[in-house]
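> Got a predicted model here, sequence first, then my questions.
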Amino acid sequence: MCGIIGYIGEKDVQQVLTAGLSKLEYRGYDSAGIAVHHGDAVQVNKSKGRLDELHHQLEPSPFSTRMGIGHTRWATHGPPSDQNSHPHTDAGNEFAIVHNGIIENYLEIKRDLAEIGYTFSSETDSEVISHLFHYLYEGNMTETIQKVVERLKGAYALGIVSKHEPDRLYAVREASPLIIGAGEEEALISSDIPAVLEHTRDIYILEDGEMAVLTKNDITLLQTKTGQPLNREIFRVDWNVEQAEKNGYDHFMLKEIHEQPEALKKTLAGRVDQATKRVQFEELQWSLERVEQWDKITIIACGTAYHAGLIGKHVIEELTRTPVDVEVASEFRYRRPIIDEKTLVIVISQSGETADTLAALRQSQHLGANVLAITNVVGSSIAREADEVILTMAGPEIAVASTKAYTTQVLVFYLLGIYLADLKQKITKDYRIQLLEAVLDIPNKMEELLEYSEALQRYSESIKDASSVFFIGRSLDHAVVLEGSLKLKEISYIHSEAYAAGELKHGTLALIEEGTPIIALITQKEVNEKMLGNIKEVKARGGHVLGVSMKENMEMLEYVDEGCYIPDSLSLVTPLLTVIPLQLISYYTSLALGNDVDKPRNLAKSVTVE
């Protein structure tokens, strides 16, 4: 989730681009760079690190040109480095591009270009685009863009400048956000609205399959494939800058909850072969012989990532019949774990810098284990030190309470479970296809679920004064209620606990009294009747129950006080849906209490100390 900016007009382009990047740095802060049309060439300055590093580089010889593009990077392909920073150019600096997205077939394009003599200076997927422009250019930039994007598979928002056209800035979009700002004798492109508000509040929102040609006095929108002109109404922004940074949402947490469908789509991108209906991990390339060397799997994590690991345990054991342990990293490092060369250790960390998890990684390697990391940050300590890495594509997460980082971690476990089961021939073709189709449909079902939050807001206001809230579930639902309870307590400060519903009669029922709020998940068909019986038990003690189940389970309403339904899906994949109502309940409860939702007391985003 990188940020791109472009400008053409009468203002100092360097100042416009760097100021715009400062508004986009929340989208990525591994590196920054700009490319400007300077004389009869395209000149690039870029640097690893935060935007300040680029400022220092530009200070000795500032540009005074009037057109250029800029980029702030969230690294996906290749670690943070000067070479992997954007903008990328062809060898002769005739074309420069900035890219937000993922090019799924970049290796194929890279091989083709290398065979005809092109050389590459970075590890990114994006660099192939600048070389494609050089290879395909025949004098017409619009036609060249059409030829280039015809070769690309994946997601991209592109800003493009060429030494051949010093008075035109180009942009094209497919599955990544891009807006056009229409100013007075100036025009801009950007990944997000805040970067252009200093200059204009008149916005065109580019849609998938569309491109734009910008001069300082004119903006032309075109259908990318046909080149046909488009008529588009200007959108007038009436938000302030702070609201704009949150895309109009009141808080980053709410924004990030709503970003989950897109984050899951990005994490899925390039990892499912649609022709064979198989999971493919370019970053693993494991053989059957290697996988069969591992007689057990140990998952190690902290907090929310630990809860993702509990779901991972269930999924991997169910699909591969391999025993899986889940360990709290802070406990793992202070005992003598039974880990050796026959163990696959999976460590999970959103930031890739979690101190206890990093220590567990090192300890596991010392004991001979192979370590796979699941993280959101390429180039982080955990990503660098693990033997293999699977990157989630959640993008930067600003709110302390994790939402999209969690669901992308869970998604990776589904993909990994299917991948291992297929490799070990533990899953039938029909079930593999059925399960993959269910996983691929989750982002759409998430979007459907997110449309119905008003009832959850009302429910949240009803529990804000509770002294305790309890969450119950069985099987996979138990793993999800652990996460739901953590979310509620960390941002609302209400005492909250999650229990395996079958354990209620072993002590927990003593805590239930008249009016106690209880949130019950009921999505696992094999324990549906047992779960309904557990709900009867708490109702008999005066508990007030909100049930969360699939639409097909209408009988739930006979057992609960209030009901919330998720779209029907396979029971195995429901954790990616049931967590959405729990996230929203936590958010709205915190809001009703007047808390600082994004920055809860006593907590930090990344725990880098013990």
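All right, it came through fine.

> switch to C-alpha atoms for all contacts and neighbour counts from now on
Fine.

> which SS class is residue 220?
strand (DSSP: H, G, I helix; E, B strand; the rest coil).

> Second structure follows, compare the two:
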Amino acid sequence: MCGIVGYIGKDEKRNIIIDGLRELEYRGYDSAGMAVMSQDEISYFKAVGKLDNLADKTKDFSSSGLGVAIGHTRWATHGKPTEINAHPHLGEHSFVVHNGIIENYKELKEELEGKGVKFLSQTDTEVIVHLFEENLKHIKDPFKAYEATIARLHGAYATLLITKTAPNKIFFAKVAAPLAIGKNDKNEIYFASSDAPLIGVAKEVSYLDDKAYGVVGIDSIEIYKDGKKITPHFSTLPKDRSYAQKEGYRFFMEKEIYEQNTVVSEAIMGRVKNGKICLENLTDEYLKNIDNIVLCACGTSYHAALTASYLFERLADVRVKVEFASEFRYRKPKLNTNSLFIVISQSGETADTLEALKIAKEAGLKTLAICNVDNSSIVRLADTTLLTRAGIEKGVASTKAFATQIVLLWMLVLQMASAKKSISQSELDTEISALLHIPQILNIDNSLQERIHRLAKHYLHGHGFFFIGRDIFYPLALEGALKLKEISYLHAEGYPAGEMKHGPIALADDRLFTIALMPQTTLYEKTKSNVEELAARDAYILAISPNEFELSDDFIKTSKQEHPMSEFFEMMIILQIFALEISIRLGNNVDMPRNLAKSVTVE
């Protein structure tokens, strides 16, 4: 979602802020801005649209000597994407940037307006800077005024504030939204809402805990929590930014699709030993006593959870419930304290999933996080964590994070099944053999993308798409539909193939595209019968299968495989490339689709 960057030092501040914000572009945004304070004067700039617009606005601006700067990329929540609503927001002598949502901003705004304060924007963020300046009228110390300000804020936020009343300092606070502090040997201090902007400029990083706040100057870092000063823990950052390069691919998403064989190998590495699955921090004794699992996630991670639910019940013989995190947190759910509550999140900062995890912990459940980002909020809160090892994923539409989530969940199923003795050793051997074969399945032949590129021209019109499949291929159909709608903006729905005749088939005609997942290993004849029903009603059929299907209008032939998961991953690749090629033909920005954010840190 929104991105934050901050800097204290003597280097050119405009370049540091622009470069830092570029590292956060993948999160999604619709406006950007910065404020620079040098020699007790503050200059600020805002622009709607892409970061290039802000860079162009500031091309003639420079700042020399010691100073501070804050920058922000905004994804509109309160108020439209306009320059007035863009961050930073200003008062009489102060500026603020903020990620998250201030839930009580209306009450605070009314209170401040009653005191004569004039608001310029429609945002919740602007209350922070005005409340700070109002507090400063009565509390003459800027830090104590800031402390009083954040004490009034309810909601999720990460925020930076600079003010002429405290030159060369940045005030900061974090509640349920990510924020990190970086430093280097040149006595420079950096802030960012992820560590991506810090790599290459900072040497060490401290990931702030929830409810941490404080003030930073050129020679001091003061961090407080619950009114008490705490000592920050800094860890070493990698020096290499090579992850940010496209390496000859047109888009990061395309590069990440091709990286999946490598990252899945990384996810498996060291976790298969002597014919067994051995996941870190999870013993067989721990797993065999679990009789109920709740999987909780959003978006693509939800589809990974739904896929895993079939495997848990089939192989590990354990009851499973799959929950949308955004619904779970408001349902007053009935929870079994012997349940294992598993949350799945690419970023580890997904607001709905984080809140669901808090509910589970408060209810006394065992909790496990499956995540791609170490030191994220969800990782720090969960009892145990399994990292997916996908590396930084720049494309907003998830690909390699999904693949590694599925692989890791599959391994968890197999370790639990072995611990519970719900499968034989020969069955476990077969599963592990199939697991170890997945990186080869994900090694893409260039001819596949060329074939899909040619097919894609058939799918730029029409009134929608049905993606259909059965068993584990139903959640894969959901994921295929999501990928297409995310980056092409075409209407797409995923359905269980057997459900088509229960209503959706009413939409079938020659302008309805049906993407049929027809694996040989899983209910092939049943799925074939469902697709035949659609073909009889003139739906346009793209069949994806190892078996020729005579009624298809288009056909993508997959390889013959012995295991359903091998077919699953091969079809996953096809669906990802299918969405990619259609989006490219439509002229869309594949990596940064409209209205979407990489890390959804607000409701």
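Looks like it arrived, so ask away. Note that the structure is predicted; figures quoted are calculated from it, not measured.

> Mind checking the TM-score on these two?
Overlay of the two chains. TM-score (TM-score structural alignment, normalised by the length of structure 2): 0.62; 409 aligned residues with a Cα RMSD of 3.6 Å.

> the strands in the stretch 501-610 of structure 1, which residues?
517-522, 544-550, 562-566 (DSSP state E, counting those that start in this stretch).

> And the second one, how far out from the chain middle?
Counting by Cα atoms, centre = their mean, to the nearest Å, strand 544-550 of structure 1 is centred 28 Å from the centre of its parent chain.

> Repeat that for stretch 569-577 of structure 2.
Using Cα atoms, centre = their mean, the offset of stretch 569-577 of structure 2 from its chain centre is 20 Å.

> about what we covered before: just send the strands of the stretch 501-610 of structure 1 back as CSV, with distance to residue 588 of structure 1 too.
CSV is the format used below for the strands of the stretch 501-610 of structure 1 (distance: least, Cα to Cα, whole Å):
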stretch, distance to residue 588 of structure 1
strand 517-522, 15
strand 544-550, 15
strand 562-566, 15
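
> which residue lines up with residue 527 of structure 1 in structure 2?
Here residue 527 of structure 1 is matched to residue 523 in structure 2, going by TM-score structural alignment.

> residues in contact with that match?
residue 470 (Cα atoms under 8 Å, 6 or more residues apart in numbering).

> re earlier: out of the strands of the stretch 501-610 of structure 1, the one nearest residue 18 of structure 1 is which?
Closest to residue 18 of structure 1 of the strands of the stretch 501-610 of structure 1, according to Cα to Cα: strand 562-566, at 43.6 Å.

> Where does that closest one end up in structure 2?
Under TM-score structural alignment, the match for strand 562-566 of structure 1 is residues 554-558.

> so how far is that stretch off the chain centroid?
With Cα atoms, centre = their mean, you get 31 Å for stretch 554-558 of structure 2.

> ditto for stretch 537-556 of structure 1
That offset, for stretch 537-556 of structure 1, works out to 32 Å (Cα atoms, centre = their mean).

> Look up which helix or strand residue 426 of structure 2 falls in, please.
Assigned by DSSP states H and E, residue 426 of structure 2 belongs to helix 425-441.

> Which strands or helices does that helix pack on?
Packing partners of helix 425-441 of structure 2 (3 or more Cα pairs under 8 Å, 6 or more residues apart in numbering; DSSP states H and E): helix 260-268, helix 400-420, helix 564-585.
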